[in-house]
Each structure stands twice: as C-alpha cells, then as structure tokens.
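J.: Predicted model and sequence follow; I will ask about them next.
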Amino acid sequence: MTLSPFDLHGRRAVVTGAGRGLGQAIAAGLARAGADLVLLGRPGNQSATRDLVAGLGRKVEVVDLDVSDPDAVERIAAEVSSDRPVDILVNNAGVIEREDSVDVSRQSWNRVVDINLNGLFFLSQQFGRAMTERGSGKIINVASLLSFQGGLRVAAYAASKHGVAGVTKALANEWGPLGVQVNAIAPGYIATDNTTALRQDPDRSRSILERIPAGRWGNAADIAGAAVFLSSAAADYVNGHVLVVDGGWMAR
C-alpha cells in the first residue's frame, strides 16, 4: 500500500494558540492527518481543542505557556522535547490591537510584537535546534495579508507580521540545507475573533467582500489544509514560502 504524501501518522506537532479559531482548526486538521498534538497556550484556554483532538483518536498534551516570556519558552520547549522529538511546529499564537497610530502606547506596541514576532522566533529557535541536529522538521508560521500590506489602525500588527515573513525566509535560508523547511501561511479575511470589528462594520465588511473573488469571508477550516500540506512530505521541496490563503484577495 502506498501511503499518502500528506499522511502525518507517527509525527508529533506543537501548535501555539490552539484554543480557538485558526489554531484550533489547524490542530484538528493535523490530528485528522494522523499527527499527535502538543497544545501550547494560555491556562485554561486549550481544553476544547484537547477534547476535539482526543476525539479524533490522537494523543494530545496541553502545556500552559505565555509565548511572550522567553525564559518560559526555553523551559517549556526543553520539557516538551525531553521524551519525544517534535517534528512539526506551528507558530499560530497572535494578537491584534486596533488604534490610531498616534495613540499607540509602548505597552501596546511591545505586547503585540512580543507575542506575534519575538515569541515566534524564540520558539522556532528552541525547537529548531533539535530539528537541525537530526536533519528533519517542519516549521509553519502564521503570517497575514498584512505581511504585504499596511492595513488601517494596526501599525504594531502590520510590523510584526512583516517580521514573520522575514523571519520565515531567514530561517529557511539557514535551516533548509540542514533538512528543515520553514514556511508561513498568510490567511486572508477569516471569520475569527480578530476580525469581529471588521465584520460588524457594514461599510468595511462590504468593501472587503467586494474584493474577494470567492465572494465570502474565509473560515478557520480553510487554513487547516494548507497547514497539513506544509507539515507533510508533500512540501519537502517548499521552503521560505508565504502561502496566501485568501479567496483571491491578493489577485485583485
């Protein structure tokens, strides 16, 4: 029997921010493809996803972690890797704060960048070290359409997501020769908590939908297939790529 190149049985995947939305959908998609899961995130926020993954018949662990704390990142990464290697890392945890740029505080700026970019880099560093040593691994970062555009009233978020695209390419250059592929997914306008304000604004929602050839907002499940692909052997020659999943937004 020939196995599918998308089969993830025997693989162990870490997903950050898997409590809901994109992270939950990605975790479920990886589990359906056969991967066992480690869910990293805020205390008490991962239980629904844990139950979902367990219901799919996969092993699942929940570990509390504030990804913006580099000391905690180092400690937790060592603990998670101590008994079994991590084959796949999905850096999904993220936050967005909408405010006029003239009013953005240092605290707000630092919070967004610490979670979206700094945490992503240091988690990749910690798990990537073992991946490069054994010569295999997949890292998938969740970028954004604002990795390419500036957006409105989201300066820190846009800066952090531009940084995610840059880190993805930088790590791909370094770690590709060592057998590790580093890629990113740039979701389009997806119906999650992060886009609630946009969807509730009739003018913004209408202008967004008018530009999407698919004619609808995306849903979290639309991102899961891309994550499975980039996590699998089917993507062994894909490296340093930012895969846009946007219903055609960027084509307009």
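T.: That came through fine.
J.: CA atoms for contacts and neighbours, from now on please.
T.: Fine.
J.: buried ones in the helix or strand containing residue 72?
T.: In the assignment (DSSP states H and E), residue 72 maps to helix 70-81. Under the neighbour-count criterion of 16 or more other C-alpha atoms under 10 Å, helix 70-81 has 70, 73-74, 76-77, 80 buried.
J.: Doesn't residue 172 lie inside a helix?
T.: Yes - counting by DSSP: H, G, I helix; E, B strand; the rest coil, residue 172 is part of a helix.
J.: gap between it and residue 142?
T.: 15 Å (C-alpha to C-alpha, to the nearest Å).
J.: Then residue 244?
T.: Distance from residue 244 to residue 142, counting by C-alpha to C-alpha: 10 Å.
J.: what about residue 8, neighbour count?
T.: By the measure other C-alpha atoms under 10 Å, the count of residues near residue 8 is 24.
J.: Validate this expectation: it resides in a helix.
T.: No - according to three-state DSSP, residue 8 belongs to no helix; its state is coil.
J.: Am I right that it is in contact with residue 35?
T.: Yes - contact criterion C-alpha atoms under 8 Å: residue 8 and residue 35 qualify, at 5.0 Å.
J.: could you dump the buried residues of helix 70-81 to JSON lines with distance to residue 181?
T.: Below are the buried residues of helix 70-81 laid out as JSON lines (distance: C-alpha to C-alpha, whole Å):
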{"residue": "70", "distance to residue 181": "23"}
{"residue": "73", "distance to residue 181": "21"}
{"residue": "74", "distance to residue 181": "21"}
{"residue": "76", "distance to residue 181": "22"}
{"residue": "77", "distance to residue 181": "19"}
{"residue": "80", "distance to residue 181": "21"}
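J.: then this one, side by side with the first:
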Amino acid sequence: MLDYDKEADAYDVSRGGEARAAAATEAVLGLVPDGPGHLLDVACGTGIVTRRLAADRPGLRVTGADLTPAMVCRAGARLPGAVVRADSRRLPFRTGAFHVVTSIWLLHLPDAPEDVRAIVAECARVLRPGGIYVTTVDKAAAHDVGSDIDAVLAPRPRRTAQDAAATVTGHAVRHGLRPAGDGVFRGVGQGRSPRATIADLRRGWFTMLPPGQSRTEEFATRLSRLPDQDRPRPDPVFAVRAFRKPTAA
C-alpha cells in the first residue's frame, strides 16, 4: 500500500483534482435522499470530496475521518473542526449516529478480506435505521479502458479485488444493509499515458509489481515502445453503490 503521508502533498493533483472530485460528489449525492442529517465520510483523504459534499448539500452536517495524519491535516484545513483521525475498522462514533456514510476509494486498499469486512461492518454500525451507505466498487477494473496500455499490462499479476461489487454487496447484506441503487462517474484527468504509467510502475502503484524488480522493468520497457508517449488514453469510469439500513419494524 502507498504511504499516504508522503502522497498527501501531491495527492489531489495526481488524481484528477477538483474536476474528479466534482464528478464523484455528484454521483454520491445522486444516491442520497434530500433532507437534513449528518454525513460521515470515511477515509476522507485530503477532504477534496468531503468539502464538496458539505457545500453541495447544505442540509447535511458533514464529518470526515481518516487514519493518515497528513491527510487529516489537509482535510481539516478544508473543513475546520469537522475532521477526526480514526481507523475505519474501529470508528469512534456511537451506533446509529449518521444518516449517511460514504467511503470513496477505500475498499480497494486493504489486502486482507477481514479488513474490508470490518470496514463495511463499522459503516453499517454507525448508520442509523433508514440511512444510506455509499461506496466505490471495482476501482481497479475501472482503469481497464481497452487501450494499448491495458493490452501491455494484461499479463501482469493482480491481487484479488476486495472491492468487487459482489463482494462488497455480500458484506453489506450480512451486516443488515440492502442494495439501494448504483451509479458511475468519470475519473476526469486520470486517463493513463504510457510515460505516466511507467512512472507509476516505478513508484510502486501497481502493488504486485514492486519497483526495481526485473518483471516490473520488462513492463516498463514494453510501455516505452508504445506510440504517443504523453497522450492520455480514455479516462476510467468509476462505479458507486448504495445500501440502505432498514428501519425497525
């Protein structure tokens, strides 16, 4: 996993910035009913989406939570007094505290299935009856857009996608949530170019291809032979899925 303390300074610029955040916010709020309430953004990162959630839905009181100190610092500057440092597997909030819980670009990160189960369980726990949980799913698959870069990278080793839609839905249902809709949004500015992909390989962004290994360099060499080294290929299209916590009978 990346060191997000080190990534914090360049995180937004390297991941589509405000344009991608706006697209993500629109997709998330499209699955959240209008009305007042309290929203928790789990693993809020720099707060770039969290701030937009608060601005675009003034009736929601928004709280952000993240484990990485540098991310908490940046998010706190965007939402003063509304961001806490917390482990998403053990959230420091009472049961049923929130009308809406979101986790954007989180469930793909853990290597261990039990961590993803724990995160979904905690999001379900802090959600009040009738509330909505919205999360991204299938993040890695979204980057496969059918480009020549994807063709080069196709043989690479891949870890199991812990955020596969079916897997996440299974965890959610086991913790009392019911599917309540889905949506997509474009990862504006995240289309890969060959040169940028080589740089990502050598930074360790492809978790099963450690920097410096011969196989990693083999992929880098093949990518270097592609045409239009600096031309971004199509943007990924990310998926979001919503779940509702039933009200008591």
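T.: On my side now, so go ahead. Just so we're clear, the structure is a prediction, and the values are computed from it rather than from any experiment.
J.: Let me know the closest of the buried residues of helix 70-81 of the first structure to residue 27 of the first structure.
T.: Closest to residue 27 of the first structure out of the buried residues of helix 70-81 of the first structure is residue 80 (16.6 Å), distances taken as C-alpha to C-alpha.
J.: need the contact list for the closest one.
T.: residue 86 (C-alpha atoms under 8 Å, 6 or more residues apart in numbering).
J.: Please report the distance of the alignment partner in the second structure of it from residue 124 of the second structure.
T.: The equivalent of residue 80 of the first structure in the second structure is residue 93 (alignment by TM-score structural alignment). Noted for residue 93 of the second structure: a distance of 12 Å to residue 124 of the second structure, by C-alpha to C-alpha.
J.: swap in residue 221 of the second structure?
T.: Counting by C-alpha to C-alpha, the separation of residue 221 of the second structure from residue 124 of the second structure is 45 Å.
J.: Between these two, tell me which one has more neighbours.
T.: Neighbours were counted for residue 221 of the second structure and for residue 124 using other C-alpha under 10 Å; residue 124 has more, 29 against 12.
J.: so who does the more buried one touch?
T.: 133, 172, 175-177, 245.
J.: how about the helices of the second structure, start to end?
T.: 4-14, 17-29, 48-56, 69-78, 113-126, 139-142, 148-153, 165-174, 194-203, 214-224 (DSSP state H).
J.: Where does the fourth one end up in the first structure?
T.: Under the alignment (TM-score structural alignment), helix 69-78 of the second structure falls on residues 43-52 in the first structure.
J.: Show me what that stretch is in contact with.
T.: With C-alpha under 8 Å, 6+ apart as the test, stretch 43-52 of the first structure has contacts from 18-20, 24, 27-28, 39-40, 60-62, 64-65.
J.: same thing with stretch 106-118 of the first structure?
T.: Contacts of stretch 106-118 of the first structure (C-alpha under 8 Å, 6+ apart): 67-68, 93-97, 156-157, 159-161, 163-164.
J.: Tabulate these (a markdown table), appending neighbour count and distance to residue 134 of the first structure.
T.: As requested, these are exported to a markdown table (neighbours: other C-alpha atoms under 10 Å; distance: C-alpha to C-alpha, whole Å):
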| residue | neighbour count | distance to residue 134 of the first structure |
| --- | --- | --- |
| 67 | 29 | 25 |
| 68 | 22 | 27 |
| 93 | 25 | 26 |
| 94 | 24 | 29 |
| 95 | 15 | 33 |
| 96 | 21 | 35 |
| 97 | 16 | 39 |
| 156 | 24 | 36 |
| 157 | 26 | 34 |
| 159 | 19 | 33 |
| 160 | 26 | 30 |
| 161 | 28 | 29 |
| 163 | 19 | 27 |
| 164 | 27 | 25 |
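J.: Identify, from the contacts of residue 124 of the second structure, the entry nearest to residue 40 of the second structure.
T.: Among these, and counting by C-alpha to C-alpha, the member closest to residue 40 of the second structure is residue 133, at 9.5 Å.
J.: which residues does that closest one contact?
T.: 100-102, 123-124, 127, 242-245.
J.: do the same with residue 178 of the first structure
T.: Residues near residue 178 of the first structure by C-alpha under 8 Å, 6+ apart: 132-133, 135-136.
J.: Any of these buried? List them.
T.: 132, 136.
J.: which of the contacts of residue 178 of the first structure sit farthest apart?
T.: 133 and 136, at 8.1 Å, using C-alpha to C-alpha across those.
J.: so which of the helices of the second structure gets nearest residue 237 of the second structure?
T.: Here helix 139-142 is closest among the helices of the second structure (C-alpha to C-alpha), at 5.5 Å.
J.: what's in contact with the closest one?
T.: By C-alpha under 8 Å, 6+ apart, helix 139-142 of the second structure touches 105, 108, 161, 163, 236-239.
J.: Ok, stretch 24-35 of the first structure next?
T.: Contacting residues not belonging to stretch 24-35 of the first structure are listed as 6-13, 15, 17-18, 36-37, 49, 52-53, 56, 58, 220-221, 223-225, 227-228 [C-alpha under 8 Å, 6+ apart].
J.: Drop anything exposed from the residues you listed.
T.: By neighbour count, with 16+ other C-alpha under 10 Å, those hold 6-8, 11-13, 15, 17-18, 36-37, 49, 52-53, 58, 220-221, 223-225, 227-228 as buried.
J.: Among the contacts of stretch 24-35 of the first structure, name the ones in strands.
T.: Among the contacts of stretch 24-35 of the first structure, the members falling in strands (DSSP state E) are 12-13, 15, 36-37.
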